[in-house]
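Novice: With the input below, show me the fold.
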Amino acid sequence: MREAIATTQRWVIHIESRLIAGHDGLNTDAINRLAGELATLHQRGLDVVVVSAGATAACAGPANAAPLPLHEAQALAAIGQIKLTNGWAQGLAAHGLQSAQILLTQDDLSHRKHYLNARSTLQVLLGKGVVSVVSENGTIASHGIRAGDTDSLGALVVNLVQADVYVLLTEVQGLLMPAAESGQADTFIDQAAAGDATLDRCAHDMTERLGFDVRSWLRSARLAARSGAHTVIADGRQAGVLDAIARGAPVGTLLTSDTHPAASRGRWLANQLPMRGVLEIIAGSYPGESDASGITALMVLRVEGVFQRGDMVVCRGADGVELARGLVNYSAQEIQKLRGQFVEAFSRQIGYVAEPDIISRENLVAYAAP
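Specialist: Just a heads-up that it's a prediction; the model follows:
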C-alpha cells in the first residue's frame, strides 16, 4: 500500500498550528521549510491543497495564553489570518510557487451551493498550478475555533477536491499502540485500516498522555476514508517528510481506505440528497458509466421543477427512463434559457458562465445504457 501512495495524484496536507507557531506569533522558519517540502511535491507533478491552522496562533502572546471567550478568539483569528496568509504566500513564493487563500467553515461545505462554488474555485486553481491554502474562517466559525478541530475541515476538503491522500502533519511520528493493548512497550503503528476499532483505544491513550486531541485525527482519517482517501499521520518537524511519503517510504502511520473515491461519491450523490427537479435530455446523448463528459446544455430538451445551483436533479429520456442524476451548476430558470445552446452563448443568455456543463461529470452519476 505504501507503494500505491507513490502513484497518487492529488493530496490535501493539513498542517497543525503547533508546527508553525512561535513564542510571539508565527515561526516563519518553519513555514519556509514546509513551503520547500510542498515545492518538492509540486515538482513531482502532484496537485497539492494545504489546510493550515494557525490564525489564532499568529497572535500568540501573554494575552491569549489562557482560553479566551469566543468573540475575542474570533477577533484574534481575524488579525492573525492576514499574518498567516502572508506567511504562506511569502514562503511559497520563495520556492517559485503562487498561492491562493481560501477561507471556509464546516457549515460552508454542508451547503450545496457553497460547496459547488468552493469546489469550482479550487479546481480552477489546481488547474493553474496554484497552491491553495485553506484555513477555517475563524471570524465567523465557532466549532473549530473552540475545539481546535480544524482536522475535520481538512477531511472535508479531501471530499471537496476528491483527493487521493490526506496527510496530517503533527508533532508526533504517528500513532502508538499503548502497552496495555500490546502487552509490551508502546508499539508504533505502521499501517492499519482507518476503520479499525482498536485505534480508538490508541487515540484515547495518546490524547490523555500528550494533552492534545489525537482522537480528532482519527475522526478525520475516517471521514477522509469514506471519501476514498488514505491518510498518513506523520511528524511535520522531520526534514523531507513529504517527499519520503511520496516515495512510498515507511514514514508515519498509514490509515487505509477500502473505498474507491468515485464509488464513494457516487453513493453520496445517488442516495443521500433529495431530488429537486428533472431534466429531460436527448435520447442517446447521456454519458455512460465510463464516459468522461457531463450533461451539456445541448442535451437538455425540457426542465421540470424549481431548483437552484447545487441541487440534485434526475436526468431522464423522453420515455421517462432515468439515465443519470447529479448536482446542477445552474438554476432551473437559467437552464430553461440555456437549453440547446453552446457554452459561448451562456453569457448572452444569463450574463455569466459558472461551468461549461449543466452538470459536471464529477458531480454526475450516470447509469449503464438500457
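Novice: From now on I want contacts and neighbour counts done on CA atoms only, so please keep to that.
Specialist: Will do.
Novice: The helix or strand where residue 347 lies: what's the following helix or strand?
Specialist: Taking DSSP states H and E as the criterion, residue 347 maps to helix 346-350. Where DSSP H and E defines the elements, the next helix or strand beyond helix 346-350 is strand 364-366.
Novice: and that next one, what other elements does it pack with?
Specialist: helix 261-271, strand 322-327 (3 or more CA pairs under 8 Å, 6 or more residues apart in numbering; DSSP states H and E).
Novice: Flag every buried residue along stretch 67-78.
Specialist: 70, 73, 74, 76, 77, 78 (16 or more other CA atoms under 10 Å).
Novice: Could you point out the member of those that lies closest to residue 110?
Specialist: Residue 110 has its nearest neighbour among the buried residues of stretch 67-78 in residue 74, at 21.2 Å by CA to CA.
Novice: can I get the buried residues of stretch 67-78 in CSV with secondary structure and distance to residue 312?
Specialist: Shown next, in CSV, are these (DSSP: H, G, I helix; E, B strand; the rest coil; distance: CA to CA, whole Å):
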residue, secondary structure, distance to residue 312
70, helix, 36
73, helix, 37
74, helix, 34
76, helix, 38
77, helix, 35
78, helix, 35
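Novice: Now render those as JSON lines, adding distance to residue 186.
Specialist: Shown next, in JSON lines, are the buried residues of stretch 67-78 (distance: CA to CA, whole Å):
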{"residue": "70", "distance to residue 186": "38"}
{"residue": "73", "distance to residue 186": "37"}
{"residue": "74", "distance to residue 186": "39"}
{"residue": "76", "distance to residue 186": "39"}
{"residue": "77", "distance to residue 186": "37"}
{"residue": "78", "distance to residue 186": "41"}
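Novice: Could I get the full set of helices for the stretch 201-350 of the chain?
Specialist: Assigned helices in the stretch 201-350 of the chain, in chain order: 214-226, 241-246, 261-271, 332-338, 346-350 (criterion: DSSP state H, counting those that start in this stretch).
Novice: which secondary structure elements does the longest one contact?
Specialist: Packed against helix 214-226, as judged by 3+ CA pairs under 8 Å, 6+ apart, are the following elements: helix 151-161, strand 165-170, helix 198-210, strand 230-235.
Novice: here's the other one to compare against:
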Amino acid sequence: MASARRLVVKIGSSALTSLIGGLDTNRLDLLADAVEARMRAGSDVVVVSSGAVGAGLAPLGLTKRPTDLATKQAAASAGQLALAHAWGTSFARYGRTVGQVLLTAGDFGRRESHRNAQRTLDRLRSLGAIPVVNENDTVATEGLRFGDNDRLAALVAHLIGADALVLLSDVDGLYDGDPRRGKATFIPEVRSRDALDGVIAGTGGVLGTGGMASKLKAARLAADAGVPVLLAAASDAGAALGEGMVGTAFAARPVRLQARRFWVAHAAESHGSMHLDAGAVAAVAKRRRSLLAAGITAVQGHFYAGDVVDILDPDGKSVARGVVAYDSKELVTMLGRSTSELPPDMQRPVVHADDLVPS
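Specialist: Alright, predicted model coming up:
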C-alpha cells in the first residue's frame, strides 16, 4: 500500500453524510487533505465517492433513507450536485480541478462504454484533474443495488490498472463477527479466500447500501484483478493513505484472472440464471467441468446464446457464472436430458469449461 503509485480510494456514505445535517463538508475536507498528501507524495489517485443520496436527504426534507426507487433517484439528483460541488471546492484549496465521472456497474459490461470510461479517466489524470467517480444513481435501471459502489470501486481499480484499492467507511477493518455485539477478533490481514471461512458479514447501515458483505465481495473482485485492498475507517484516512498500517489488508491473488474470465465473473451483465442439481454443482464448482444439460433443473430469464448467466445450486446460491451456448427457449427443451438423448446440433456443452468461472 505504501509503495502503490496508482490508487483508487472509495469513500462510503457514512463518512460524508448524516441524516440530520446531510453532507458534512468538514469531514470531506479531511478526506481531501489525506488524498492531497498522497498525491504530493507522488501517487496518482482516483476517488470513488458515495454519498449522493445521503447529501440529498436534508435539502429535500427527508428524514430517512428512502426505500422506493423514484425517491432514491430524486435524492441522488439533488445530492449529486452538492457532492460534486463540495469535492470541487475542497480540492480547489490546493489548486486542483475535479472531474466528475458518473458510471454504473453495467457500463463495465459493455465494451464501448468500458473503453469510453477508461479514456475519460486517463485523460482527466493526464490533465492533472482528480477524477471523482460515483454511480449514476438517477438513471440506474436496477435501482441502487446493494454494495454497488464498493463493487464499482473495484471495477474502476481494474479499469485503470491500479496498484491498490482503499475502502474507507465507518468500520476500522474486518472482524470474525460483529464487534458491536460482543467478543470479536480483529483480522489485520487476509491472504486468501480460505482465511475468510467462518467470518460473518453484515449488510449496510441507515445511510449506505453496502456493509461488510459488500466490501468482502469487492475485495475478492479486486484480488481477481491482481489489486490488493485495504479496508479502514475514514477517520484513519491519513494513516491509510500514508504507510497503510491500519485496517485490514487483503492480498491479491498470485495470478490474476485472464481478461475474458474476469469479464465473465465480474463485469458482464447477467441475463438470466440456471439451477443445477447437486451432482452438476460438484462437477462445475469443484471439478471445473463443462456444464451439460442433464444437470440443469430450471431456467430463469430470457437470454440468447453468447449471453452471460448465473449458475445456481439447488438452494439458489450462486456457484458460478458462464457464457451460455443456447437460447433460453432452446435450453428449456433440453433440461435433464443426457447428451446422447439430444439432437446432434444440441450435444455441445451448455457452458464450456473455458467459459465458466466458479464463484
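Novice: What lines up with residue 335 of the first structure in the second structure?
Specialist: By TM-score structural alignment, residue 335 of the first structure lines up with nothing in the second structure.
Novice: circling back to that earlier point, for residue 115 of the first structure, find the nearest of the helices and strands packed on strand 364-366 of the first structure.
Specialist: Checked against CA to CA, the stretch from those lying closest is strand 322-327, at 10.7 Å.
Novice: Residue 227 of the second structure reaches residue 160, doesn't it?
Specialist: No. If you go by CA atoms under 8 Å, residue 227 of the second structure and residue 160 don't touch, sitting 10.9 Å apart.
Novice: Looking at the two, which is more packed in?
Specialist: Using other CA atoms under 10 Å, the more surrounded residue of residue 227 of the second structure and residue 160 is residue 227, with 24 against 17.
Novice: And the more buried one, how close does it get to residue 155 of the second structure?
Specialist: Distance from residue 227 of the second structure to residue 155 of the second structure, counting by CA to CA, to the nearest Å: 10 Å.
Novice: Same check on residue 165 of the second structure?
Specialist: 10 Å.
Novice: These two: which is more packed in?
Specialist: residue 165 (31 against 21).
Novice: Which residues are in contact with the more buried one?
Specialist: Shown in contact with residue 165 of the second structure (CA atoms under 8 Å, 6 or more residues apart in numbering): 7, 8, 9, 10, 153, 154, 157, 222, 227, 228, 229, 230.
Novice: Could you turn the buried ones of the residues you listed into a PyMOL selection?
Specialist: To isolate the buried ones among those in PyMOL, judged by 16+ other CA under 10 Å, type:
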select buried, resi 7+8+9+10+153+154+157+222+227+228+229+230
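Novice: Who are the contact partners of the residue most central in space within the second structure?
Specialist: Central residue check for the second structure by CA atoms, centre = their mean: the C-alpha nearest the mean position is that of residue 151, 0.5 Å away. For residue 151 of the second structure, the contacting residues are 105, 214, 215, 217, 218, 221, by CA under 8 Å, 6+ apart.
Novice: nearest to residue 247 of the second structure, of the residues you listed?
Specialist: So of the contacts of residue 151 of the second structure, ranked by how close each gets to residue 247 of the second structure (CA to CA), first place is residue 215, at 12.8 Å.
Novice: Now check the first structure for the residue matching the closest one.
Specialist: So, by TM-score structural alignment, residue 215 of the second structure is matched to residue 217.
Novice: any idea whether the closest residue to residue 157 of the second structure other than its chain neighbours is helix, strand or coil?
Specialist: Computed as CA to CA, 6 or more residues apart in numbering, the closest residue to residue 157 of the second structure that is not its neighbour in sequence is residue 8, at 5.9 Å. Taken by DSSP: H, G, I helix; E, B strand; the rest coil, the conformation at residue 8 of the second structure corresponds to strand.
Novice: Can you find the partner of residue 8 of the second structure in the first structure?
Specialist: So, by TM-score structural alignment, residue 8 of the second structure is matched to residue 12.
Novice: Let me know whether that match touches residue 158 as I believe.
Specialist: Yes. Counting by CA under 8 Å, residue 12 of the first structure does reach residue 158; the two are 6.1 Å apart.
Novice: which residues are in contact with both of the two?
Specialist: The contact lists of residue 12 of the first structure and residue 158 share 165, 166, where a contact means CA under 8 Å, 6+ apart.
Novice: and the helix holding residue 347 of the first structure, which stretch of the second structure?
Specialist: Helix 346-350 of the first structure maps onto no residues of the second structure, going by TM-score structural alignment.
Novice: which strands and helices sit next to that helix?
Specialist: By 3+ CA pairs under 8 Å, 6+ apart, helix 346-350 of the first structure packs against helix 332-338.
Novice: Excluding chain neighbours, what is closest to residue 225 of the first structure?
Specialist: Per CA to CA, 6+ apart, closest to residue 225 of the first structure is residue 257, 4.6 Å.
Novice: so who does the one you found touch?
Specialist: By CA under 8 Å, 6+ apart, the neighbours of residue 257 of the first structure are 193, 194, 225, 226, 228, 229, 230.
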